[in-house]
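Trainee: no FASTA, just this:
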């Protein structure tokens, strides 16, 4: 049996957090992932280095981002032979990736890897209903221009053009994360005052960490933003 290898976290970087539709309004998961991975490669001199694996993920992503980790890796400066795996586990995606990479190192499958994640609600996939989807597929299958035209408009309804925005609700319950949190708080009898105090102290501590330079070597500026813009210390 192979001995378990010791695992260590060498370092990490991130870009500043931003409220939706502000600093990163025009940047998707791919752009944020490339910036973060590229900054890590630059900091630790990993240009052209082949790592065991890059595990990266996002929950809300476009169909074109199905291979997000691999594509971001190819644009990061790492050796193109570095494999990448794309994952998603709600708010735990990045943490789960860290565990995934650590387990691979511990078991001797790889010597080193990178774990991370990104998410944005400013660049969400907006889709259309099943009727329009099937219509467009039928048009694509049609052979002649006239057949395509007939297929496109036969039985067409303006209602087919109504877009569908991704819900922020849990599919099984129809409730949002905040609504679930409220149920949890009631079950565990956590008062509103205690919740507000925890939130306020969190912002206070984050602001204090900025003041003492804690984030100086952790956060890399991106698109002119140097610190989290969702921080409310006052």
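Mentor: Cool, the structure landed. Note that the structure is predicted; figures quoted are calculated from it, not measured. Numbers count the residues shown, from 1 in each chain.
Trainee: rest of the way, CA atoms for contacts and neighbours
Mentor: Noted.
Trainee: have a look at the protein and report its longest helix.
Mentor: helix 192-211 (DSSP state H).
Trainee: what lies in contact with that one?
Mentor: With contact meaning CA atoms under 8 Å, 6 or more residues apart in numbering, helix 192-211 is reached by 215-216, 231-234.
Trainee: pick the one among the residues you listed closest to residue 63.
Mentor: Within the contacts of helix 192-211, the smallest distance to residue 63 is 31.6 Å, found for residue 231 (CA to CA).
Trainee: so the closest residue to the closest one other than its chain neighbours versus residue 234, what's the distance?
Mentor: Spatial nearest neighbour of residue 231, excluding adjacent residues (CA to CA, 6 or more residues apart in numbering): residue 203 at 6.1 Å. Here residue 203 is placed at a distance of 8 Å from residue 234 (CA to CA, to the nearest Å).
Trainee: these two: who's more crowded?
Mentor: Neighbours of residue 203 and residue 234, each counted by other CA atoms under 10 Å, are more numerous for residue 203; the result is 16 against 7.
Trainee: what about residue 127, how many residues nearby?
Mentor: Using other CA under 10 Å: residue 127 sits among 14 other residues.
Trainee: please apply the same query to residue 230.
Mentor: 12.
Trainee: just the element for the residue of the chain most remote from its centre, please.
Mentor: In the chain, the residue that sits farthest from the middle, by CA atoms, centre = their mean, is residue 146; the gap is 43.2 Å. For residue 146, the element it lies in under DSSP states H and E is helix 145-153.
Trainee: residues in contact with the helix or strand just after that helix: which ones?
Mentor: Using DSSP H and E, the helix or strand that follows helix 145-153 towards the C-terminus is strand 163-164. Applying CA under 8 Å, 6+ apart, the contact partners of strand 163-164 are 126-129.
Trainee: angle of the next helix-or-strand element following strand 163-164 against helix 192-211?
Mentor: Sequence-wise, the next helix or strand downstream of strand 163-164 (DSSP H and E) is helix 177-187. On the basis of axes from the mean of the first three to the mean of the last three CA atoms, to 10 degrees, helix 177-187 is oriented at 120 degrees to helix 192-211.
Trainee: what comes up buried for helix 177-187?
Mentor: By 16 or more other CA atoms under 10 Å, helix 177-187 has no buried positions at all.
Trainee: show me what that helix is in contact with.
Mentor: By CA under 8 Å, 6+ apart, helix 177-187 touches 168-170, 191.
Trainee: can you do 7 Å?
Mentor: With CA atoms under 7 Å, 6 or more residues apart in numbering as the contact definition, helix 177-187 has outside contacts at residue 169.
Trainee: cool, and stretch 223-234?
Mentor: So stretch 223-234 is in contact with 16-19, 203-204, 207, 220, going by CA under 7 Å, 6+ apart.
Trainee: put this beside the first:
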């Protein structure tokens, strides 16, 4: 795989770039807390309506909605369409739901970018949602087949015969699990493997987790999360949620040291404190071409310069290496390098995953092991995840991508800087990186 060449490319859309107009998100809440009674459609509708309220645009101008969702509900798997039907959006708008695990809403944004570049849409709303509180246990396959036979039976004898086929083990529900079907390993086990392979200590992980919590808490105190809307929650909708409820301003390495490892009880280093929590939440972003924004009198936050997606052979390499393998391609397509980046945002599935990728980036040897021609470079931590990331803010799988897009674009605008990188790992050995410019 080639590394970037400074002469290789230009911005997507040329002189009529794809603009990020605005973004909004709910506060992210740990699963089974503030949003425990909210469905995916409830959360998605909330951000869609809020985005319309914040942007001075006629909803009739929106041509398409694309949402990401990982654990889509069985009774309404096209969450995007449910968002349209339950919000202020015109019902004529076509809507789809995409799934790329943790990068789902970033992939929804990519699909929106492509629709704008192909001129099949002029204005697109993209986003994502996840309600881990709504994730349901499934019947076993044996019980499902037996119940289907009961439903088709024409008499009592046939029903009893069908029921007699049920075994004791069939009655146990299959709990939702976050593991790779091909390897049987959970994401956390992959993070443990990565920590051991690249020598990332428990202390380093906890120090990183402390950093991200403190940055997120400071960001809220200083007003750096304007995209986070206030939401009324509670049984009587009388409780106001204004911030992500996982952020801990007072957490410390010493406190985190008390926790036991989750995935490898004896020799592990990944704990509940240095991993992103199961989370509920939604986010949305409005995209259009620069010419359309100018015509509507809207000021973009940033523009999409390039993107790249990769798949990893997870039988040979760790599945959390997406940022390392996708980023050089995005840089090559944009004609830039890491040294050009004013800000960098990396999804924090685990502190171990972040630290391992950053360690690889600055090592020519480790990069070459993964097929890169040279090192990506060393990240300036003063410009990295400057207001915290998923370990502190939370990680609603389907919503994190557009959360990061908005967070990066807004910080670029606030600092008045030119270039930013966002990069994500995802289950299944997937990765997505995007370069933004102003």
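Mentor: Yep, that arrived. Please read these numbers as outputs of a predicted model, since none were measured by experiment.
Trainee: so what number do they get for TM-score?
Mentor: Laid over one another, the chains give 0.89 as their TM-score (TM-score structural alignment, normalised by the length of the first structure), with 232 aligned residues with a CA RMSD of 2.2 Å.
Trainee: hey, where'd the strands end up in the first structure?
Mentor: Assigned by DSSP state E, the strands in the first structure fall at 53-57, 84-87, 113-117, 127-128, 163-164.
Trainee: may I see those arranged in JSON lines, with distance to residue 47 of the first structure as well?
Mentor: Formatted as JSON lines, these follow (distance: least, CA to CA, whole Å):
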{"stretch": "strand 53-57", "distance to residue 47 of the first structure": "14"}
{"stretch": "strand 84-87", "distance to residue 47 of the first structure": "16"}
{"stretch": "strand 113-117", "distance to residue 47 of the first structure": "14"}
{"stretch": "strand 127-128", "distance to residue 47 of the first structure": "38"}
{"stretch": "strand 163-164", "distance to residue 47 of the first structure": "41"}
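Trainee: highest mean neighbour count across those, which stretch is it?
Mentor: Across the strands of the first structure, averaging neighbours per residue (mean count of other CA atoms under 10 Å) puts strand 53-57 on top, at a mean of 27.
Trainee: residue in the second structure paired with the residue nearest to residue 231 of the first structure?
Mentor: Following TM-score structural alignment, the counterpart assigned to residue 203 of the first structure within the second structure is residue 213.
Trainee: same question for residue 34 of the first structure.
Mentor: In the second structure, the residue matched to residue 34 of the first structure (TM-score structural alignment) is residue 45.
Trainee: before we move on, the earlier item: need the contacts of strand 163-164 of the first structure in CSV (columns: distance to residue 7 of the first structure).
Mentor: Shown next, in CSV, are the contacts of strand 163-164 of the first structure (distance: CA to CA, whole Å):
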residue, distance to residue 7 of the first structure
126, 41
127, 42
128, 46
129, 47
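Trainee: now the aligned partner of residue 8 of the first structure in the second structure: closest residue in space, sequence neighbours ignored.
Mentor: Superposed on the second structure with TM-score structural alignment, residue 8 of the first structure falls opposite residue 19. Among residues not flanking residue 19 of the second structure along the chain, residue 303 sits closest, at 4.5 Å (CA to CA, 6+ apart).
Trainee: any idea how far residue 430 of the second structure is from the one you found?
Mentor: 24 Å.
Trainee: what do you get for residue 420 of the second structure?
Mentor: From residue 420 of the second structure to residue 430 of the second structure the distance is 21 Å (CA to CA).
Trainee: next: residue 71 of the second structure.
Mentor: 17 Å.
Trainee: okay, these two: which has more neighbours?
Mentor: Set residue 71 of the second structure next to residue 430 and count neighbours by other CA under 10 Å: residue 430 wins out with 25 against 20.
Trainee: rewinding a little: and for the match of residue 34 of the first structure, the neighbour number?
Mentor: 25.
Trainee: looks like it contacts residue 89 (just checking).
Mentor: No: between residue 45 of the second structure and residue 89 there is no contact under CA atoms under 7 Å: 9.3 Å.
Trainee: mind listing what the aligned partner of residue 93 of the second structure in the first structure touches?
Mentor: Under the alignment (TM-score structural alignment), residue 93 of the second structure pairs with residue 82 of the first structure. If you count contacts by CA under 7 Å, 6+ apart, residue 82 of the first structure has them with 50-53.
Trainee: ok, now residue 178 of the second structure?
Mentor: Residue 178 of the second structure neighbours (CA under 7 Å, 6+ apart): 186-187.
Trainee: which residue in the first structure lines up with it?
Mentor: Checking TM-score structural alignment: residue 178 of the second structure goes with residue 168.
Trainee: try residue 333 of the second structure
Mentor: Checking with TM-score structural alignment, residue 333 of the second structure has no match.
Trainee: could you find which two of the contacts of helix 192-211 of the first structure are furthest from each other?
Mentor: So, the contacts of helix 192-211 of the first structure by CA to CA: farthest apart are 216 and 234, at 21.6 Å.
Trainee: how about the helices in the stretch 1-150 of the second structure?
Mentor: 40-54, 79-86, 104-117, 141-152 (DSSP state H, counting those that start in this stretch).
Trainee: need those helices in CSV (columns: distance to residue 393 of the second structure).
Mentor: Output for the helices of the stretch 1-150 of the second structure, formatted as CSV (distance: least, CA to CA, whole Å):
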stretch, distance to residue 393 of the second structure
helix 40-54, 17
helix 79-86, 23
helix 104-117, 16
helix 141-152, 36
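Trainee: most tightly packed of these?
Mentor: Highest mean neighbour count of the helices of the stretch 1-150 of the second structure: helix 104-117, a mean of 25 (counted as mean count of other CA under 10 Å).
Trainee: that older thread, do I have it right that the match of residue 8 of the first structure meets residue 289?
Mentor: Yes: if you go by CA under 7 Å, residue 19 of the second structure and residue 289 touch, sitting 5.5 Å apart.
Trainee: those two: which is more packed in?
Mentor: residue 19 (29 against 25).
Trainee: sounds good, over and out.
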